[in-house]
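Peer 1: below are the sequence and a predicted model; questions follow.
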Amino acid sequence: MQKTLIFFGLLASLVLTEQAHGAELKSSPSECWKAWSRCTPGTSWGTGWLWQSCQDRCNCQQAETGKCESVPNTCPEVFEGSTIQQCHCYGTHGLPYNPINGEGVFTVNTFLCGPQARGRVRLSSKDPTSKLIIDPAYLDNDLDVAVLTESCRLCHEIIMKGRGTKDIIVGA
C-alpha cells in the first residue's frame, strides 16, 4: 500500500507540474497562474483545488476585478526568487476590497513554512478516477500549535502596541 501511495503521489506531482507549466506558457502577463483557488465543491479538503488565472479566481470569489502583482518573497524555502506573483482581488461589495469612507484596512496572516505535522493521502477505492482522501493533519503537532499561537500573539501585539497603529486601532 505504501509503494502505491508513493507512486500515486509522484504521479500526481508530475501531473500538477505539467499543468502548471503548461498554464504559465499559455497565460498572458496580466494573469497569475500561481494562485490556488477552491471554486469547485469537494468532499475532502484537497479536492476541488485547481490552477486558475487571477481573474478566474476573483470571479469565483465574486470580486469585480483582480490583478497579479509582484510582492516580496517572505518564504524562500517554498518559492524561488526575491519576489513572487500574488493575485489581488478588488470589488465594491464589501471589505477588504473597498474600505468604508476612505478608511484603511489591512490583513495579517500567519502560516508555517516548515510544519512538523504530516498529513496523509489515501485512495478512496480501487478506481483510479475516484477522489482522494486527503487529511492534511493541520494542528496535530503541539509544536505547530505553539508556533502559530505565538505568531498570532505577536501580530496582535504589533497591531495594538506598534508605533504606527497603537493610537488608531481600537478593540480586539
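Peer 2: Here it is on my side, so go on.
Peer 1: okay, CA-based contacts and neighbour counts for the rest of this
Peer 2: Fine.
Peer 1: thought W49 was touching S37?
Peer 2: Yes. At 5.8 Å, W49 counts as touching S37 under the criterion of CA atoms under 8 Å.
Peer 1: who has more neighbours out of those two?
Peer 2: Higher neighbour count among W49 and S37: S37, with 18 against 14, using other CA atoms under 10 Å.
Peer 1: structure B:
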Amino acid sequence: MLLLLIFKQDVKDRMVWVWAFPLLAVALAWLNYREQHIYDFRQLAVNLIFLFVQLGLVSLYFSIKNKTWTNITSELLGWGDILFLCALAFYLPVVNFIVFYLSSLLLILLYWVLRKPNNRHIPLAGLQALLFALLLCSGWLVPALNLQQTDWILKLMA
C-alpha cells in the first residue's frame, strides 16, 4: 500500500511525503527479517555503498561535463528518488538490488521516451515503486520470482 502511495504522489504531485520513505525502509526491513529469519546488515551496507558510489560517479561525470561542480539533486535527481532506493536497500539482496536498480532505470527510460510526455521530469521513485510492488506481489504468487532469492543468477550463468 505504501508503494502505491509513493507511486500516486510522485506521478500526480511530483513530490512524496517525506515520512513515506522511512516507513517504507522499516516495513521492508521487517519483511526481510520475517522472510529470512535473520537480518544481514552487511547486505544493507553493500547496497548503500553501491548506491552512493554510483551517485558520486554520476555527479563527477556531470561536473566534468559541465566544467563546474554539479549537484545532481538540484536538477537531475530528486531526494525522493534517492530515499526510495535507500529504502529498497533494506530488503533486496545485493545482486537483486543492482539488477532491479539498473533494469528499472532502463525500463522507465524506455517507457518515458516512447511516451513522449510534455514534462521532461521523470517520476522515477513513483515508477520504481510501481515496478517493485508488481515484482513483490508476483514473488508472493510465484515462489520462483521471490525477490529474496538470488539463485536465479547462478542458473542464468550455468
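Peer 2: Looks like it came in fine. None of the values given here were measured: they were computed from a predicted structure.
Peer 1: now the TM-score, please.
Peer 2: The TM-score (TM-score structural alignment, normalised by the length of the second structure) is 0.28; 79 aligned residues with a CA RMSD of 5.2 Å.
Peer 1: quick one, longest helix in the first structure?
Peer 2: Using DSSP state H to define each element, the first structure has its longest helix at helix 2-26.
Peer 1: what's the span of stretch 67-86 of the first structure, first residue to last?
Peer 2: 8 Å (CA to CA, to the nearest Å).
Peer 1: quick one: contacts for D56 of the first structure?
Peer 2: Applying CA atoms under 8 Å, 6 or more residues apart in numbering, we find D56 of the first structure in contact with no residue.
Peer 1: name the next helix or strand downstream of the helix or strand hosting it, please.
Peer 2: For D56 of the first structure, the element it lies in under DSSP states H and E is helix 54-60. For helix 54-60 of the first structure, the following helix or strand on the C-terminal side (DSSP H and E) is strand 65-72.
Peer 1: what helices or strands is that following strand leaning on?
Peer 2: Where contact means 3 or more CA pairs under 8 Å, 6 or more residues apart in numbering; DSSP states H and E, strand 65-72 of the first structure is packed against helix 54-60, strand 83-90.
Peer 1: give the buried residues for it.
Peer 2: T65, G66, K67, C68 (16 or more other CA atoms under 10 Å).
Peer 1: just put these in TSV and tack on distance to R122 of the first structure.
Peer 2: Shown next, in TSV, are these (distance: CA to CA, whole Å):
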residue	distance to R122 of the first structure
T65	37
G66	35
K67	36
C68	34
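Peer 1: so which of those residues comes closest to A23 of the first structure?
Peer 2: Ranked by distance to A23 of the first structure (CA to CA), the buried residues of strand 65-72 of the first structure are led by C68 at 14.7 Å.
Peer 1: look up how far A23 of the first structure lies from the residue nearest to that closest one when sequence neighbours are not counted.
Peer 2: What sits nearest to C68 of the first structure in space, not counting adjacent residues and going by CA to CA, 6 or more residues apart in numbering, is C87, at 4.5 Å. Distance of C87 of the first structure to A23 of the first structure, given as CA to CA: 15 Å.
Peer 1: which of those two has more neighbours?
Peer 2: The residue with more neighbours, out of C87 of the first structure and A23, is C87; 21 against 18, by other CA under 10 Å.
Peer 1: for the more buried one, give me its contacts.
Peer 2: C32, A35, C54, G66, K67, C68, E69.
Peer 1: any chance of those in CSV, with distance to L10 of the first structure too?
Peer 2: Listed next are the contacts of C87 of the first structure as CSV, based on distance: CA to CA, whole Å:
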residue, distance to L10 of the first structure
C32, 25
A35, 22
C54, 27
G66, 33
K67, 32
C68, 29
E69, 31
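Peer 1: return the member of the residues you listed nearest to T4 of the first structure.
Peer 2: Using CA to CA, the contacts of C87 of the first structure come closest to T4 of the first structure at A35, 29.2 Å.
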